[in-house]
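In: pasting a predicted model and its sequence here:
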Amino acid sequence: MSATLFERLGGEAGITQLASDLLDTHLKNPVIARRYVDSDIPKAKQGAAEFFTTGTGGPNVYTGKDMVGTHRGMNISNDEFVAVLDDVLIALDKNGVGQREKEEVLFVFFSMKNEVVGQ
């Protein structure tokens, strides 16, 4: 049996680091940094780690809202969504994630585009 994406990304420790690096990258990205001005960053990192854990085949630990509920009223643009994908790639590269895993992670993110953009 092949390993889950969660396992291939390093399990809980790997996912936690990826989520932390992703949020740190968002905070430096001029396209989306303003979205985090009033955010509780440690809580956002924890939520992102839980979301990644569940979304990559790890234990179902995510307790946050669904994607539509999370992004409702934010009116996220396509450019902002692309900026998030760029940041995901930066975080994956920083953590030495392989090409196959990068493609799988990007697929997961891209599959949620309609639940995020324009809500």
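Out: Nice, thanks for sending it over. Small disclaimer: the values here were computed from a predicted structure and weren't measured.

In: C-alpha from now on. contacts and neighbour counts both.
Out: Noted.

In: in which helix or strand would I find Thr16?
Out: helix 11-28 (DSSP states H and E).

In: now whichever strand or helix holds Gly47: buried residues?
Out: Under the criterion of DSSP H and E, Gly47 resides in helix 41-55. Within helix 41-55, the residues scored as buried using 16 or more other Cα atoms under 10 Å are Lys45, Gly47, Ala48, Ala49, Glu50, Phe51, Phe52, Thr53, Thr54, Gly55.

In: which residues does the helix or strand following it contact?
Out: Going down the chain from helix 41-55, the next helix or strand is helix 67-71, by DSSP H and E. Residues from elsewhere that reach helix 67-71 (Cα atoms under 8 Å, 6 or more residues apart in numbering): Met112, Glu115, Val116, Gln119.

In: put this beside the first:
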Amino acid sequence: MDIPRDLTNVTLYERLGGSAGVRSLIDDIIEAHMQNPTISARFLPYREDPERLETAKRHLCDFFAAGSGGPDRYAGRTMPDAHRGMNVSEAEYMAATDDILTTMARHGHDEAARQEVLAIIWSLKEEIIHA
């Protein structure tokens, strides 16, 4: 008989499927951004430069993993530094947020996990918009 695991000790990172789950999620989030008319212009150029795209995905995976309780350390730029000069609008931020949450739902992540990610996203808003 399987003994249920105490979910209070399971990190968001583990619930997202660990490294492989986060990578799959990031791949699909970036693709959703490329399809989203509100923000696609910011992401489509990455398609023309596979090395740059892979670097961006690696940084996003590290950031997402570290922020969700994973073992990885994020050694990239701060949110303000990464978005400085981009003049990200509220509409663009919300479009990206919607893509993330929709992709998580498509991956089968429950409402609790999506709400945790939303809280993280919301905590970064002031560091990204109009940076």
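Out: Everything's here; your move. Not measured: the values here are computed from a predicted model.

In: picking up where we left off before, okay, and the helix holding Thr16 of the first structure goes to which residues in the second structure?
Out: Using TM-score structural alignment, helix 11-28 of the first structure corresponds to residues 18-35 of the second structure.

In: can you give me how far the matching stretch is from the chain middle?
Out: Per Cα atoms, centre = their mean, to the nearest Å, the displacement of stretch 18-35 of the second structure from the mean C-alpha position of its chain is 7 Å.

In: which residues touch that stretch?
Out: Contact partners of stretch 18-35 of the second structure, identified using Cα under 8 Å, 6+ apart, comprise 13, 16, 39-44, 57, 60-61, 64-65, 70, 96, 99-100, 103-104, 107.

In: mind redoing it with 6 Å?
Out: Residues from elsewhere that reach stretch 18-35 of the second structure (Cα atoms under 6 Å, 6 or more residues apart in numbering): Ser40, Phe43, Leu44, Cys61, Ile100.

In: in TSV: these, plus distance to Glu116 of the second structure.
Out: TSV is the format used below for the contacts of stretch 18-35 of the second structure (distance: Cα to Cα, whole Å):
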residue	distance to Glu116 of the second structure
Ser40	25
Phe43	25
Leu44	28
Cys61	17
Ile100	12
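
In: farthest pair within the residues you listed?
Out: Spatially, the most separated pair among the contacts of stretch 18-35 of the second structure is Ser40 and Cys61, at 19.7 Å (Cα to Cα).

In: and for the aligned partner of Trp122 of the second structure in the first structure, the neighbour number?
Out: Mapped onto the first structure by TM-score structural alignment, Trp122 of the second structure lines up with Phe110. Using other Cα atoms under 10 Å as the criterion, Phe110 of the first structure is surrounded by 15 other residues.
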